[in-house]
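**Student:** sequence plus the predicted model coming up.
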Amino acid sequence: MVQCKADCKYPCDESEPRRHPTAMEWKYIFSMRNLTIFVACAVAALVYIVLDTVDLRNHFKKLSVGEGSNIFLDQNDSSSIHVTAKTTSDIKSLYGRLNVEDYLQIRSYNSCYSLTDSASPFAHSEETLLPDVERQHRGCRKRLPDFVIIGAKKCGTGALTYFLNTHPGIAWAGREIHFFDANYDKGLSWYTQRMPYTTAKQLVFEKTPKYFVFPHDVPRKMYTDLSPTVKIVLILCDPVRRAVSDFLHESLIRSSVGQRMETSRIPNHYFLATNFAESVMEKSGNLNYYNELIDTGIYIKHILRWLEYFPPSQIHAVDAGLFKSDIVSEMQRLEKFLEVPAYFNASHFYYNSDSEVYCLTFPIKICPSAVHGRTLRTADEKVLRVLREFYRPYNRHLSKLLNWKLTWMDG
């Protein structure tokens, strides 16, 4: 037998079996190993957090959005803005009071276009389109609209469109496309190509007021061709005032030889005489309610057709009267409906006492036409009374459907 050292606990003779650790000894061994692994993992996690925090400073742009609050915009995460919007609904305004420089920075992070012209930071043109490599990096593509402004015509769709288009997370197609009423035979690929390039941080929309009333199957087409979840935006106004404004608008178009060829391809059911009264009243003294001037203002009739395909949660109606008197609240309601970060606030608008409308003052000045304020002065008061009486029951039913008193209701 080989002699062992004094401190040898086991027999040194290899012919004799070694004693295995007891159950208590094994438990001790495993406990020490687990503790070692836990400590190692904790140290590694701490090192990762420290390094990641340092790295974040290089990849995030810190923007001040008002006293005591900040937001971070991830230049590489295409979903960050929409996630933030849904998880910080208690914040009054994500963007707050930005200066023009901050606004351009935010918009440039979202956009597929360079913002070389501060006077028009939301214009989309081939000249300002980012290079292919940069567009690919940002995930830029042309896609079908996330929402559509469908009307009603001459109720302020133009002002609503221009105001919405200044939101850093929204992009407009740039003009009325008239796909579902006049160009449907050209196909969805043609329609898609009329949209601007957008990133996943942006919502894209188009505006064609004709869709609200014509053709009859536009709701079905949008449901099928766009998406069952596409959102619909309406702005509704006093139907009497709308009819007079529409008459003036259509009369101006027909007097312009340059525009007559362009508008001739868009179907309509207008009858226009030399003045408004002769246009809407028949010789018998009855109202010509088949005339599109009048029919468009029967809002409840057209909304019910849209409700056949889209639930109320996907249709947002703006009262043009409130849009005119409390524009900030109306724009903020619309932001919540579209699920975009809060942006609009009182500092973005000012009231123009001459035209009696709100105008945009940030990031550029945009002021809607004052023609709507002068429309009723051009019509015969007797005819206006006939129209108010005609629309009264339809307005009452519309008020019940929307669950609010319309600003133009007289009782």
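**Tutor:** Great, that's in hand.
**Student:** drop to CA atoms for contacts and neighbour counts, all remaining ones
**Tutor:** Noted.
**Student:** and stretch 223-231, end to end?
**Tutor:** End-to-end distance of stretch 223-231 (Cα to Cα, to the nearest Å): 10 Å.
**Student:** need the residues that contact it.
**Tutor:** 144-148, 188, 222, 309-310, 314-316, 338 (Cα atoms under 8 Å, 6 or more residues apart in numbering).
**Student:** which element follows the helix or strand that contains residue 171 toward the C-terminus?
**Tutor:** In the assignment (DSSP states H and E), residue 171 maps to strand 170-172. Downstream of strand 170-172, the first helix or strand assigned by DSSP H and E is helix 179-182.
**Student:** in the helix or strand following that following helix, what's buried?
**Tutor:** Per DSSP H and E, the first helix or strand lying C-terminal to helix 179-182 is helix 188-193. Buried residues in helix 188-193, counted by 16 or more other Cα atoms under 10 Å: 188, 191-192.
**Student:** the structure to be compared is supplied as follows:
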Amino acid sequence: MTSNIVETHGQIAKNYYQEGKRKKALAACKKAIELNQDVEIAYQVMGDVLKDLGETQAAGDAFAKLGEFYVSQAKYQKGAVAYRRATKLRPNYSVYYKDLGNALTHNHVYWYNRELKQILIDEGFLDEAITCYQKAIELGFNTFWVSLNLGDALTARNRLEEAASVYQTALRRKVQRAYPDFVDRYWNSAKVNGPDFIIIGAAKCGTTSLYEYMVEHPQIVQTVKKEIDFFINFERGLDWYLSHFPPTPKGKVNFLSGEASTSYFNHNETRTRLLEQFPNTKLIAILRNPVDRAISHYHNNRKYSGEKRSLHDAMHDEIEALSGLQDRLKGGGQYWKNQQGYLWLGLYVYFIQEWMNVFPPEQFLIFQSEEFYSAPAKTMQQVFEFLELPDYQLTDYKKYNKGSYSPAEEELRQELSAFYKPHNQKLEEYLGRSFNWK
């Protein structure tokens, strides 16, 4: 009953507006909003009515409310359109630009979600994003996140020199906040060395938690962001890559900096590119039971990337696809037409072998996610020792990017365990250690 009443208020508002009865339309909009239903139509009509009446500030606020509603529903494209209308009505109000930027770049990690990025390109929003961030900075809303997102938008437009400058500005602000004395003492005198370490993977194995724990160490200085993905976007150039790194002085007290891009783990050209540019970089890999990794990967795609299949169907589809796969390192075009790599990315041994064919074993630290989460302080002690840093104990080892979903059926888990068993055995033999995955 309530739903029908609310729908009527929204439709009445729309009808009144189309008939030119603006005041009645406005009253109907307010009633719909009061009932907290049908707000999409209500704010849309309200914004149009107030604009027609010359009440630009109130109209801008109505469209901003519409944008807020769309973003709450994960309708980021529509949210961006609503915020664009708000900025046109109040071009000097920085809050709208911030909200527009958030809508354009909204994702759990910036806007690297493929579908959202494609929307930005298809709809021509990249130039709009650049403009809105520049305007926000001009109006004084000059936060780290605004600068970072501006750098990302400039990068997507291939304006790499501008992006590099913006990244350095963002990074300086980030480092200043975390290390108040560092910028004054070292920023203009120390050298940018690039990565002292890289967490190469694997995806959905705890790399975010690992990186966040590492940068708590007082001698590890953060990059502008965790995942840079440079070695799979090598055409952006070394200057662009180095703009993500702080200057790190070497001497009596060494400071280190590094990144964590899980895309590197299974990318064939990354290994040789890294060797050519930074041959002494230390490499860290964290490996999770591949069954758990695959299930986590599936649920992540289900939530963020439009996966429609059931877990059972997705896993069985890939088992069948992998059974006839000739090149385990690349997968092949036919494989990637229909599969997401849920199981493929857990074939760790083949990727580790390729990495160790390029870099010597002493430059690697490889450990299990299960051990990492059960004894994080002990694991981090090993990490800092590997990096030749003094031990450092955190006050809290919280889990980052922790997923929440129902456990897989035991029969499916058994099938996946059987699929991985020979590959896990090869990994144990190659590394000379037991992982005890079931």
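**Tutor:** Yes, it's here. The shown structure was predicted, so the numbers you read here are calculated from the model rather than taken from an experiment.
**Student:** could I get the contacts of stretch 223-231 of the first structure as JSON lines with secondary structure and distance to residue 297 of the first structure?
**Tutor:** Output for the contacts of stretch 223-231 of the first structure, formatted as JSON lines (DSSP: H, G, I helix; E, B strand; the rest coil; distance: Cα to Cα, whole Å):
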{"residue": "144", "secondary structure": "coil", "distance to residue 297 of the first structure": "29"}
{"residue": "145", "secondary structure": "coil", "distance to residue 297 of the first structure": "26"}
{"residue": "146", "secondary structure": "coil", "distance to residue 297 of the first structure": "26"}
{"residue": "147", "secondary structure": "strand", "distance to residue 297 of the first structure": "22"}
{"residue": "148", "secondary structure": "strand", "distance to residue 297 of the first structure": "19"}
{"residue": "188", "secondary structure": "helix", "distance to residue 297 of the first structure": "30"}
{"residue": "222", "secondary structure": "helix", "distance to residue 297 of the first structure": "22"}
{"residue": "309", "secondary structure": "coil", "distance to residue 297 of the first structure": "21"}
{"residue": "310", "secondary structure": "coil", "distance to residue 297 of the first structure": "21"}
{"residue": "314", "secondary structure": "helix", "distance to residue 297 of the first structure": "21"}
{"residue": "315", "secondary structure": "strand", "distance to residue 297 of the first structure": "18"}
{"residue": "316", "secondary structure": "strand", "distance to residue 297 of the first structure": "17"}
{"residue": "338", "secondary structure": "helix", "distance to residue 297 of the first structure": "25"}
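**Student:** so which of these is the closest to residue 25 of the first structure?
**Tutor:** Residue 25 of the first structure lies nearest to residue 338 out of those, by Cα to Cα, at 64.3 Å.
**Student:** ok, the closest one - contacts?
**Tutor:** Applying Cα under 8 Å, 6+ apart, the residues contacting residue 338 of the first structure are residue 231.
**Student:** any idea what it aligns with in the second structure?
**Tutor:** By TM-score structural alignment, residue 338 of the first structure lines up with residue 387 in the second structure.
**Student:** likewise for residue 281 of the first structure?
**Tutor:** Aligning on TM-score structural alignment places residue 281 of the first structure opposite residue 316 in the second structure.
**Student:** so which helix or strand takes in its match?
**Tutor:** Assessed by DSSP H and E, residue 316 of the second structure sits inside helix 311-323.
**Student:** could you pull out the helices for the stretch 301-411 of the first structure?
**Tutor:** 320-325, 327-338, 381-402 (DSSP state H, counting those that start in this stretch).
**Student:** from the contacts of stretch 223-231 of the first structure, which would you call buried?
**Tutor:** Among the contacts of stretch 223-231 of the first structure, the ones that count as buried by 16+ other Cα under 10 Å are 144-148, 188, 222, 310, 314-316, 338.
**Student:** tell me which of the residues you listed is nearest to residue 59 of the first structure?
**Tutor:** Closest to residue 59 of the first structure, out of all of those and judged by Cα to Cα, is residue 338, at 28.1 Å.
**Student:** that closest one and residue 276 of the first structure: what is the separation?
**Tutor:** Taking Cα to Cα, one finds residue 338 of the first structure at 38 Å from residue 276 of the first structure.
**Student:** now swap in residue 283 of the first structure and tell me
**Tutor:** For residue 283 of the first structure, the distance to residue 276 of the first structure - Cα to Cα - is 13 Å.
**Student:** between the two, which one's more packed in?
**Tutor:** Comparing residue 283 of the first structure with residue 276 by other Cα atoms under 10 Å, the one with more neighbours is residue 276, at 21 against 9.
**Student:** hang on, that one packs against residue 246?
**Tutor:** No: contact criterion Cα atoms under 8 Å: residue 276 of the first structure and residue 246 do not qualify, at 9.9 Å.
**Student:** for residue 319 of the first structure, what are its contacts?
**Tutor:** 235-237, 406-407.
**Student:** I'd like to know how far the residue mapped onto it from the second structure sits from residue 438 of the second structure.
**Tutor:** Taking TM-score structural alignment for the superposition, residue 319 of the first structure sits opposite residue 368 in the second structure. Distance from residue 368 of the second structure to residue 438 of the second structure, counting by Cα to Cα: 13 Å.
**Student:** superposed on the second structure, what's the mean shift for the strand holding residue 171 of the first structure?
**Tutor:** When the second structure is superposed, strand 170-172 of the first structure averages 1.9 Å from its matched positions, counting by mean Cα distance after the TM-score superposition for the first structure.
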